[in-house]
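**Q** below are the sequence and a predicted model for it; my questions follow.
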Amino acid sequence: MNIKISNIAKLPSKYGDFKIQSFKDKDKEHLVIFKEPILDNTLLRIHSECLTGDALGSLKCDCQAQLHHALQLISKENGMVIYLRQEGRGIGLFNKVNAYELQDRGFNTIEANHQLGFETDLRDYKIVEYILNYYKIKKINLITNNPNKINSLKNFEILQRIPSITPTNKHNQNYLEIKKESLGHFL
């Protein structure tokens, strides 16, 4: 992997004072948000970019709520969020908007991806291993509901899985049900 690594900068936020560092892999720039000290048994959230949820507050998903939940936990206990730039389960923003339109017509998130010619989930977590090794982390307390994230960390000891259960609403109930029933998420 040919990874470029930025300097570390301060990031004061409504959840506390963090530090940030970027890891550039080919055409994607990922972000690590952390609170020191970074311990070998760190609290970790692997979060895939969701512009509509994270930045615009979309009620169609639980992405922003999970991100904020992780930042709240990390602000109290130290740890990190690895923010991966892989929008829409890896299909990109343009295709995600097209998938949203298909969802407006009654398709669920998986069916919409398939209608557009994509697999269910195209996300890749290889950079996570590089980042964890960079920070010399071998043991983690993983904040996730996603079994794929757990499976992607075979070279690390997961001390515990911390659920990220967030409130539902009428716009994301079906989305969360699909994540649970079809993708095996722990909800």
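**A** Yep, it's here. Numbers count the residues shown, from 1 in each chain.
**Q** C-alpha from now on. contacts and neighbour counts both.
**A** Fine.
**Q** separation between the residue nearest to L93 when sequence neighbours are not counted and C50?
**A** Closest residue in space to L93, ignoring its immediate chain neighbours: E87 at 5.8 Å, by Cα to Cα, 6 or more residues apart in numbering. Note on E87: its distance to C50, by Cα to Cα, to the nearest Å, is 5 Å.
**Q** these two: who's more crowded?
**A** C50 (26 against 19; other Cα atoms under 10 Å).
**Q** just checking, that one touches A65?
**A** No: at 11.3 Å, C50 does not count as touching A65 under the criterion of Cα atoms under 8 Å.
**Q** helix/strand/coil for G88?
**A** helix (DSSP: H, G, I helix; E, B strand; the rest coil).
**Q** contact partners for it?
**A** E49, C50, N95, K96 (Cα atoms under 8 Å, 6 or more residues apart in numbering).
**Q** if we use 6 Å, what do you get?
**A** K96 (Cα atoms under 6 Å, 6 or more residues apart in numbering).
**Q** quick one: what helix or strand has the most centrally placed residue in the chain in it?
**A** Geometric centre of the chain, nearest residue: H47, 1.3 Å, by Cα atoms, centre = their mean. Assessed by DSSP states H and E, H47 sits inside strand 41-48.
**Q** ok, and here's another one to check against it:
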Amino acid sequence: MTDLADIGSDVSHVERMVETRLPTAHGEFKAVGYLDSRWGHEQVALVYGEIAGTAPLTRLHSECLTGDVFASTRCDCGDQLAAAMRKVVAEGAGVIIYLKGHEGRGIGLLAKLAAMRLQEDGMDTVEANLALGLPVDARDFGVAARILHDLGVSEVRLLSNNPDKLESLRRNGIRVVERVPLLVQPNDDNLPYLRTKRERLDHLLPHLA
């Protein structure tokens, strides 16, 4: 097992705890569980196929209970996760890191629900977070880079529309050799959310009308 303390500063708080096979509707992954003792978050990387010595297709997926579990149509999170799993399996190898502590762009579930309520009154997601006195985006993607280092991955093809993820990986020693778009079909409920991501958060979403 890689000693994360040897990779760089402030990394020893991420420890690999367990790994096991995880059969899914999309294919069989290896689930590798990590403990981030700094925040108490339990993180998981889904590894498909042989990734050693490659730049695997890689998705950093932020936790979203409403989208991933309850299939809410107010966001594209659940659709993106399913699409990412399909793409990784189709590639024959890849990594999906599911990031706990990222609910509502890092503000937490209850605050996210409060922000949703403000959106019903006409605010966008940025305005709603600020109205609650919370950051627009409080997520830290550094833990994902530490997990990739532990998996022996130093370069990736990043499956993302979010430029912050790309820059964070680069700052943390992961080379991004290609950014692969992850575009899902919008619906009436999530189109305003997606437009806010494009227009105010610089996400690359060229498929939006």
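**A** Perfect, thanks for sending it. Everything quoted here is computed from the prediction, not taken from an experiment.
**Q** TM-score for the pair, please.
**A** The TM-score (TM-score structural alignment, normalised by the length of structure 1) is 0.97; 187 aligned residues with a Cα RMSD of 1.0 Å.
**Q** buried sites along the lengthiest helix in structure 2?
**A** For structure 2, the longest helix by residue count, based on DSSP state H, is helix 77-91. Within helix 77-91 of structure 2, the residues that count as buried by 16 or more other Cα atoms under 10 Å are C77, G78, D79, Q80, L81, A83, A84, M85, K87, V88, V89.
**Q** starting at the chain centroid, how far to the strand ranked longest in structure 1?
**A** Longest among the strand segments of structure 1 by residue count, using DSSP state E, is strand 16-25. How far strand 16-25 of structure 1 lies from its chain's middle: 14 Å, per Cα atoms, centre = their mean, to the nearest Å.
**Q** could you tell me where it falls in structure 2?
**A** The alignment of strand 16-25 of structure 1 onto structure 2 (TM-score structural alignment) covers residues 27-36.
**Q** ok, and what's touching that stretch?
**A** 13-22, 42-48.
**Q** let's see that with 7 Å instead.
**A** 13-23, 41-48, 89 (Cα atoms under 7 Å, 6 or more residues apart in numbering).
**Q** got it, and stretch 165-174 of structure 1?
**A** So stretch 165-174 of structure 1 is contacted by L59, K60, C61, D62, A65, Q66, L187 (Cα under 7 Å, 6+ apart).
**Q** against T120 of structure 1, how distant is the residue in structure 1 sticking out farthest from the centre?
**A** Largest separation from the mean C-alpha position in structure 1: R105, at 26.7 Å (Cα atoms, centre = their mean). The gap separating R105 of structure 1 from T120 of structure 1 is 18 Å, by Cα to Cα.
**Q** ok, Y135 of structure 1 next?
**A** Y135 of structure 1 is 31 Å from T120 of structure 1, by Cα to Cα.
**Q** between these two, which is the more surrounded one?
**A** T120 (17 against 11).
**Q** ok, the corresponding residue of structure 2 for the more buried one to T196 of structure 2 distance?
**A** Aligned by TM-score structural alignment, T120 of structure 1 pairs with V136 of structure 2. Distance, V136 of structure 2 to T196 of structure 2, using Cα to Cα: 12 Å.
**Q** what are the ranges of the strands in structure 2?
**A** Using DSSP E, strands in structure 2 cover 14-23, 28-36, 41-48, 57-62, 94-99, 155-159, 175-180.
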